[in-house]
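S.K.: okay, predicted coordinates and the sequence, questions at the end:
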Amino acid sequence: MAFKFEKLKVWQKALDLADEIDNMTKAFPKEEVYVLTSQAKRAADSISMNIAEGSTGQSNPEFKRFLGYALRSDIEVVNCLHLAIRRKYIKEEIFQKHYKSCGEILVMISALIKSLN
C-alpha cells in the first residue's frame, strides 16, 4: 500500500537532504551535539515529516498549512548551513551543495502550494 506522499518528488528530495544533513553533522565538534547538530538534523527531518503528515487525509488548506511548516524547516536548514560555515565546520563546497538542495526543495514546495489553490 502506497501513501500519497511517497509519490511526491519533493518528499523524496527532502528525505535525501535529511540523510545528507545527518552525514554532514557527524563531523561537527562534540560540543555542538546538543546545539547545532541537533537543530540541523531536526529541521532537515521536519521537512519530509510535515509533507507526509499534511498530505494524508487532509483538506487542501490543511495540507498547505503543513507545507508551510516544511518550507520554514527548509529555511531553518539554510540558516544552520550558514552557522556551520561561519564556524568552519563545513567547507564551501558542502555548503553550496546543501544550499542548492534547500533552494530546489523551496521551489518544489512553493509550486505544490500553488497547485493546491
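M.R.: Looks like it came in fine.

S.K.: C-alpha from now on. contacts and neighbour counts both.
M.R.: Will do.

S.K.: could you check how many residues crowd around residue 106?
M.R.: Residues lying near residue 106 (other Cα atoms under 10 Å) number 19.

S.K.: cool, the one 4 residues further on as well?
M.R.: Residue 110 sits with 15 neighbouring residues when counted by other Cα under 10 Å.

S.K.: tell me which element it falls in.
M.R.: Element membership of residue 110, judged by DSSP states H and E, is helix 92-115.

S.K.: helices or strands up against that helix?
M.R.: Counting contacts by 3 or more Cα pairs under 8 Å, 6 or more residues apart in numbering; DSSP states H and E, helix 92-115 packs against helix 9-25, helix 60-86.

S.K.: alongside the first one, take a look at this:
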Amino acid sequence: MSYNRIEDLEVYILAEDLSNEIWDITTQWDFFAKDTVGKQICRAADSISANIAEGYGRFHFKENKNFCYYSRGSILETKSFLRKMKHRGLVSEEIYNQLFSKLEIIHIKLNAYLKYIGKKSSGTKP
C-alpha cells in the first residue's frame, strides 16, 4: 500500500463525500434545525476528512496517528448527531440507514489505515 497524495487514500475520499452529502441534506432545513444540529453535524462530518488530511501532511507517523484518532472521534460525534437527526424527524429512516452505513465503512477503513501506519517506522509518511 502506497499513497502519494491524500486523494489516493480511499478513507479520505469517502469521508469527504459523506460530509458533502450531509451538507446537501442540512442546507435544505429550516433555520432552527440548521442553526442547531445542522451546523454541528456539518462540523463533525467535515472534521473526519480534515483530520485525516492534516495527519497525512505531518512528517512523523505518530502525529499522523494522533490526527486519525481525532478523526475517529469525529466519526462517533457524527453518528451521535445523525441519531438526533433521525429522532427529530430531520431525515427519513432510509437516509439515516444509508448515512450510518457509510460512517461504519469509514470507521472500518480508518481503523485499517491506523493499523497500516502503526506498522511503519517513525520518520517519513506512508
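M.R.: Sure, I can see it. Note that the coordinates shown come from a computational prediction; the quantities given were computed from them, not determined experimentally.

S.K.: thinking again about what came up before, may I see the helices and strands packed on helix 92-115 of the first structure organised as JSON lines, with mean neighbour count and distance to residue 35 of the first structure added?
M.R.: Output for these, formatted as JSON lines (neighbours: other Cα atoms under 10 Å; distance: least, Cα to Cα, whole Å):
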{"stretch": "helix 9-25", "mean neighbour count": "18", "distance to residue 35 of the first structure": "11"}
{"stretch": "helix 60-86", "mean neighbour count": "19", "distance to residue 35 of the first structure": "10"}
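
S.K.: now tabulate these in a markdown table and tack on distance to residue 38 of the first structure.
M.R.: Listed next are these as a markdown table, based on distance: least, Cα to Cα, whole Å:
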| stretch | distance to residue 38 of the first structure |
| --- | --- |
| helix 9-25 | 9 |
| helix 60-86 | 10 |
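
S.K.: hmm, residue 117 of the second structure is touching residue 61, no?
M.R.: Yes - with contact defined as Cα atoms under 8 Å, residue 117 of the second structure reaches residue 61; the gap is 6.4 Å.

S.K.: re the thing from before, superposed on the second structure, what's the mean shift for the helix holding residue 110 of the first structure?
M.R.: Superposed on the second structure, helix 92-115 of the first structure shows a mean distance of 0.4 Å to its aligned residues (mean Cα distance after the TM-score superposition for the first structure).

S.K.: which residues in the second structure does that helix align to?
M.R.: Mapping helix 92-115 of the first structure onto the second structure (TM-score structural alignment) gives residues 93-116.

S.K.: any idea how far the matching stretch is from the chain center?
M.R.: 8 Å (Cα atoms, centre = their mean, to the nearest Å).

S.K.: and for stretch 101-116 of the first structure?
M.R.: 11 Å.
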